[in-house]
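> Okay, predicted coordinates and the sequence, questions at the end:
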Amino acid sequence: MVKDALCNCQKVRYIGLTINLYRLQSEDILLKQLKAGNTLAFSSLYHRYSARIYHFALSIVKSPALAEDVTHDVFVKLWENADKIDLALSFQSYLFTITRNHILNLLKRAGRSTLIVDEIMRYTAVISDDPSQILQRKQAHDLLEVAVETLPEQRRKIYQLCKNEGFTYKEVAEQLGISPSTVNSQMVKAIKSVQDFLLLSGALSVIIYVWPFL
């Protein structure tokens, strides 16, 4: 029994020493090993970058739970696509690009998921009196107005009547002399166009304030 316990301690000590040695390896070596499917190399890269990815995600999505989910999903994607890593390019830039794209997809899903919206708003509300957050919200709504102005005239009018003035699709249809199904179709296209405009603007930290209200 004692012999087995000592053996296990030696194994744990050996594994710990091995992990520490991997953490001392240069990034180029770790990436080559990662491409070959080495799990210890992956763990070392996770140890180096996970906190940075988490804080980057948190600065945008605000919710710690969502930031943790983003971080987890980014490293799952990294592992699944390890063989595609280009060693000639900056790994840090590659990792943050994955993170940015994942957050963009999260924001797209927010338009269809009240759970994501509620989680985001739970944390943005907490800091609503912060001067920097007040400025960001103003910038967000200014950006939203610019996005709406890019819509074709009738689509813009339908969007403004529904979103800004609170008319139902049926009421808008009666006002404009068109069918409710046309109003619905135009609203779907308008919301997609506005979302695409916001995403292409790249102002993620600003977009998060208006996205749930589109």
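On my side now, so go ahead.
> contacts, neighbours, all on C-alpha from now
Noted.
> so which helix or strand takes in residue 118?
Using DSSP states H and E, residue 118 sits within helix 114-124.
> buried residues in that helix?
Of the residues in helix 114-124, 116, 117, 119, 120, 121, 124 count as buried by neighbour count, 16 or more other CA atoms under 10 Å.
> Likewise for stretch 182-196?
If you call a residue buried by 16+ other CA under 10 Å, then stretch 182-196 has these buried ones: 183, 184, 186, 187, 190, 191, 193, 194, 195.
> Tell me which of the residues you listed fall in helices.
183, 184, 186, 187, 190, 191, 193, 194, 195 (DSSP state H).
> Tell me the secondary structure at the spatially most central residue of the chain.
Taking CA atoms, centre = their mean, the centroid of the chain lies closest to residue 103, which sits 1.3 Å from it. Secondary structure, DSSP: H, G, I helix; E, B strand; the rest coil: residue 103 is helix.
> So it sits against residue 57, correct?
Yes - between residue 103 and residue 57 there is a contact at 7.4 Å, judged by CA atoms under 8 Å.
> hey, what's in contact with both of these two?
Shared contacts of residue 103 and residue 57 (CA atoms under 8 Å, 6 or more residues apart in numbering): residue 70.
> one more structure, for comparison:
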Amino acid sequence: MIIYSAHTDQDLITLLRRGDHDAFTEIYKRYWSVLYLHARHMLRQEDQARDVVQEVFTAMWNKHAQFELTISLNAYLYKAVRNTILNIIRHGKVQENYLADLGDFIDQEKVQTDELVRYNDLKRLIEREILNMPPKMREIFEMSRKEGLSHAEIGERLGISDLTVKKQVSKAVTMLRKKFKIPLATLIILLRILP
């Protein structure tokens, strides 16, 4: 009788590749709780965290015959959870909690690889939306955000009224809020930490 709990992760992966469902069950038991806690911490939603972990394990079983690791099983599973969550974010299914946590992370300067990757992904998404704005709106918004110019300074530089500048900045912020479904305070934090 095989005692699966006594096997190393590598032994379990070898058995998994052969289609050993008990080896898969042992991996599941070994890692489900910590992955769930990790996902819940990132998402702040229990049901969604459960779904993410379930999706990761389902994908693992579905490709068990071709399953190859170049990193530890632990690192692979954490990375898979992170990537699944990033896909959810890209599709607009995560709202304020994740973004607020990201702002807190930047404020606390806890630079760790996974968080930095998530930050960079979110930054790229926001930058892409800014690039998709109408040209005049984008120009005004970037002068406000990147150069830190006041509405009056932008108006003077572009030969338009302060009110026009204010309306364009307001429209740009509204577009970003709608796209990412986040409150104004969170968006301001994100725009402040973007270069």
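Okay, I see it. It should be emphasised that the depicted structure is a prediction, and the values quoted were computed from it without experimental measurement.
> Got a TM-score for the pair?
Once superposed, chain against chain, the TM-score is 0.54 (TM-score structural alignment, normalised by the length of the second structure); 142 aligned residues with a CA RMSD of 4.4 Å.
> about what we covered before: what helices and strands are in contact with the helix holding residue 118 of the first structure?
Judged by 3 or more CA pairs under 8 Å, 6 or more residues apart in numbering; DSSP states H and E, helix 114-124 of the first structure is in contact with helix 91-110.
> what is the orientation angle of the helix or strand harbouring residue 172 of the second structure with helix 73-90?
Element membership for residue 172 of the second structure, per DSSP H and E: helix 162-180. Here the directions of helix 162-180 of the second structure and helix 73-90 differ by 130 degrees (axes from the mean of the first three to the mean of the last three CA atoms, to 10 degrees).
> how about helix 162-180 of the second structure: buried residues?
Buried residues in helix 162-180 of the second structure (16+ other CA under 10 Å): 162, 165, 166, 168, 169, 172, 173, 174, 176, 177, 180.
> Please convert the buried residues of stretch 182-196 of the first structure to a markdown table, extending it with distance to residue 83 of the first structure.
Formatted as a markdown table, those follow (distance: CA to CA, whole Å):
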| residue | distance to residue 83 of the first structure |
| --- | --- |
| 183 | 47 |
| 184 | 45 |
| 186 | 43 |
| 187 | 42 |
| 190 | 40 |
| 191 | 37 |
| 193 | 35 |
| 194 | 36 |
| 195 | 33 |
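> what's the neighbour count on residue 54 of the second structure?
Using other CA atoms under 10 Å, residue 54 of the second structure has 17 other residues around it.
> what do you get for residue 133 of the first structure?
Neighbour count of residue 133 of the first structure, defined by other CA under 10 Å: 17.
> Contacts for the helix or strand encompassing it, please.
Assessed by DSSP H and E, residue 133 of the first structure sits inside helix 131-149. Residues from elsewhere that reach helix 131-149 of the first structure (CA under 8 Å, 6+ apart): 127, 128, 156, 193, 194, 197, 198, 205, 206, 207, 209, 210.
> could you redo the last one with a cut-off of 6 Å?
By CA atoms under 6 Å, 6 or more residues apart in numbering, the residues outside helix 131-149 of the first structure that reach it are 194, 206, 207.
> Kindly report the same for stretch 22-37 of the second structure.
Applying CA under 6 Å, 6+ apart, the contact partners of stretch 22-37 of the second structure are 12, 16, 49.
> try 8 Å
Here stretch 22-37 of the second structure makes contact (CA under 8 Å, 6+ apart) with 4-5, 9, 12-13, 15-16, 49-50, 53, 57, 61, 74, 77-78, 81.
> Among those, which pair sits farthest apart?
Maximum pairwise distance among the contacts of stretch 22-37 of the second structure (CA to CA): 27.5 Å, between 15 and 49.
> neighbour count winner among those two?
Counting neighbours by other CA under 10 Å for residue 15 of the second structure and for residue 49 shows that residue 49 has the greater number, 22 against 18.
> how close does that one sit to residue 43 of the second structure?
Note on residue 49 of the second structure: its distance to residue 43 of the second structure, by CA to CA, to the nearest Å, is 7 Å.
> Point me to the residue sitting farthest from the middle of the second structure.
Residue farthest from the centre of the second structure, counting by CA atoms, centre = their mean, is residue 1 at 43.1 Å.
> quick revisit: could you dump the buried residues of helix 162-180 of the second structure to a markdown table with distance to residue 155 of the second structure?
Formatted as a markdown table, the buried residues of helix 162-180 of the second structure follow (distance: CA to CA, whole Å):
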| residue | distance to residue 155 of the second structure |
| --- | --- |
| 162 | 5 |
| 165 | 6 |
| 166 | 9 |
| 168 | 11 |
| 169 | 12 |
| 172 | 16 |
| 173 | 18 |
| 174 | 20 |
| 176 | 22 |
| 177 | 24 |
| 180 | 28 |
